[in-house]
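A.B. asks: okay, structure incoming, though there's no sequence with it:
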């Protein structure tokens, strides 16, 4: 069950949708030990004026650099992920699309294999302790005897796979919790999407061009994700999600 926290949120009634965007790039020869604040700044991947948000993690299997503006970069063998909270930002203000493109430009010989644009949306249910669970088990799934088994209400998640013209899109829907500053929590739904692009079967130059185009088109993926979540899943649930909105 996913958990997140936002110190800027004060009361349950103020909680609104929390969104995050991640851009993950896979390649044969990504080395986590190369990821550091110095490397990112010396290569021009991130601006020199960016300051660390917390102590970096550096290791052979995982390295992470987090900046004060909310951008986090995580490197693992064969994969590097750029993450950023959307919050109140206009999508055009997000940093990671440009940072991911800079990374590809600076390390053009990394033998790239794939690209994933992964938006997340955390939808609170402040008025109902079981609202998120009931949404999955009673709205998305048909009620039946399978729900009435065991000594506690059944928990469920949903994994969906869509074939789009440009790529394959997967969407998972699960229960989550939003952790409040006073240590209380609010039930929520986590929508996690993945737009997966396979680029590894082309020539090196074609791979780079396709990879950059996929990164540059990130806003279309985010827009499609938001439309699917808000219009095709939650359009009939707005009053229960945000009473009085």
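C.D. replies: Alright, I've got the coordinates. A quick note: this is a predicted structure, and the numbers were derived from the prediction, not measured.
A.B. asks: contacts and neighbour counts: CA atoms only from here.
C.D. replies: OK.
A.B. asks: can you pull out the strands in the chain?
C.D. replies: Secondary structure of the chain by DSSP state E: the strands cover 2-5, 18-27, 63-66, 72-76, 79-85, 112-124, 158-163, 168-179, 185-198.
A.B. asks: could you dump the ones you listed to TSV with mean neighbour count and distance to residue 132?
C.D. replies: Output for those, formatted as TSV (neighbours: other Cα atoms under 10 Å; distance: least, Cα to Cα, whole Å):
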stretch	mean neighbour count	distance to residue 132
strand 2-5	13	13
strand 18-27	21	15
strand 63-66	22	31
strand 72-76	22	28
strand 79-85	22	22
strand 112-124	24	8
strand 158-163	12	12
strand 168-179	20	6
strand 185-198	22	6
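A.B. asks: structure B:
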């Protein structure tokens, strides 16, 4: 069986001080050239003094709170070079040069399906990623475990969460999966507003390198120990959102 990493979506989070959620509206985005004028909303926007969210018919979503702006794009069957939200995030921050942006998070969510056994994902985590011991033998069923890892890379830190889950397909078929949620964190630096904006934009430019790092660590470090074929990173992949994942625990 050929195991396959399915990367669902790219999520960019930009932390900011005193960001008004009321800024986020279709007119502002279109008039500022942040998004094309022909983009259509998929549903009515949410907007109040503490939160705003716009969902577009192409699957892209943007939300805003007082301390951050979140840009979400499903990868679906898109080619990597066609993803748009890093550029949208850059234009958004360019349109608000006096905003106090503090940090950038570049996040990816993906999973590997384990077909053949209802507990295959749990077995992979417990037997392959964890050392055996009496602590795993307590209780009437195999223990459910998750891992939170922090990698110190030369350009930034990379946080990776590994969890067991279930993928509920359209036909109600349940497939066990191991979820991999990765986050690359960048601080905005500089003395002047122009320097800080430049630092922020440089961080956004790392998204493709971060995606490759995320994919390489999972395929070449995690899945290489499996007694299946090496995980394959597809050119086009499936979708969802970082706050919750579209799987059932």
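C.D. replies: Noted; the coordinates are in hand. Worth saying up front: this structure is predicted, and the values here are computed from it rather than measured.
A.B. asks: report the TM-score for the pair.
C.D. replies: Laid over one another, the chains give 0.86 as their TM-score (TM-score structural alignment, normalised by the length of the first structure), with 230 aligned residues with a Cα RMSD of 2.2 Å.
A.B. asks: name all residues that make contact with the spatially most central residue of the second structure.
C.D. replies: Nearest to the geometric centre of the second structure sits residue 108, at 2.8 Å (Cα atoms, centre = their mean). If a contact means Cα atoms under 8 Å, 6 or more residues apart in numbering, then residue 108 of the second structure has 7-11, 181-183, 211, 214, 242 as its contacts.
A.B. asks: can you rerun that using 10 Å?
C.D. replies: 7-12, 75, 160, 180-184, 207, 210-211, 214-215, 241-242 (Cα atoms under 10 Å, 6 or more residues apart in numbering).
A.B. asks: likewise residue 144 of the first structure?
C.D. replies: Residue 144 of the first structure touches 137-138, counting by Cα under 10 Å, 6+ apart.
A.B. asks: that one -> the second structure?
C.D. replies: In the superposition onto the second structure, residue 144 of the first structure corresponds to residue 133 when matched by TM-score structural alignment.
A.B. asks: repeat for residue 108 of the first structure
C.D. replies: With TM-score structural alignment as the matching criterion, the partner of residue 108 of the first structure in the second structure is residue 97.
A.B. asks: any idea how far residue 104 of the first structure lies from residue 116 of the first structure?
C.D. replies: Between residue 104 of the first structure and residue 116 of the first structure the distance, using Cα to Cα, to the nearest Å, works out to 14 Å.
A.B. asks: could I get the strands of the first structure as TSV with distance to residue 213 of the first structure?
C.D. replies: Shown next, in TSV, are the strands of the first structure (distance: least, Cα to Cα, whole Å):
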stretch	distance to residue 213 of the first structure
strand 2-5	31
strand 18-27	13
strand 63-66	25
strand 72-76	20
strand 79-85	17
strand 112-124	10
strand 158-163	19
strand 168-179	16
strand 185-198	11
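A.B. asks: counterpart of residue 37 of the first structure in the second structure?
C.D. replies: Using TM-score structural alignment, residue 37 of the first structure pairs with residue 26 in the second structure.
A.B. asks: which residue packs closest to that match, ignoring adjacent ones?
C.D. replies: Nearest in space to residue 26 of the second structure, with sequence neighbours left out and distances taken as Cα to Cα, 6 or more residues apart in numbering, is residue 54 at 7.8 Å.
A.B. asks: pretty sure that neighbour contacts residue 35?
C.D. replies: No. The criterion here is Cα atoms under 10 Å, and residue 54 of the second structure misses it with residue 35 at 11.9 Å.
A.B. asks: and for the two, which residues touch both?
C.D. replies: Residues touching both residue 54 of the second structure and residue 35 (Cα under 10 Å, 6+ apart) are residue 26.
A.B. asks: residue 82 of the second structure -> the first structure?
C.D. replies: Residue correspondence, TM-score structural alignment: residue 82 of the second structure in this structure matches residue 93 in the first structure.
A.B. asks: all set now, cheers.
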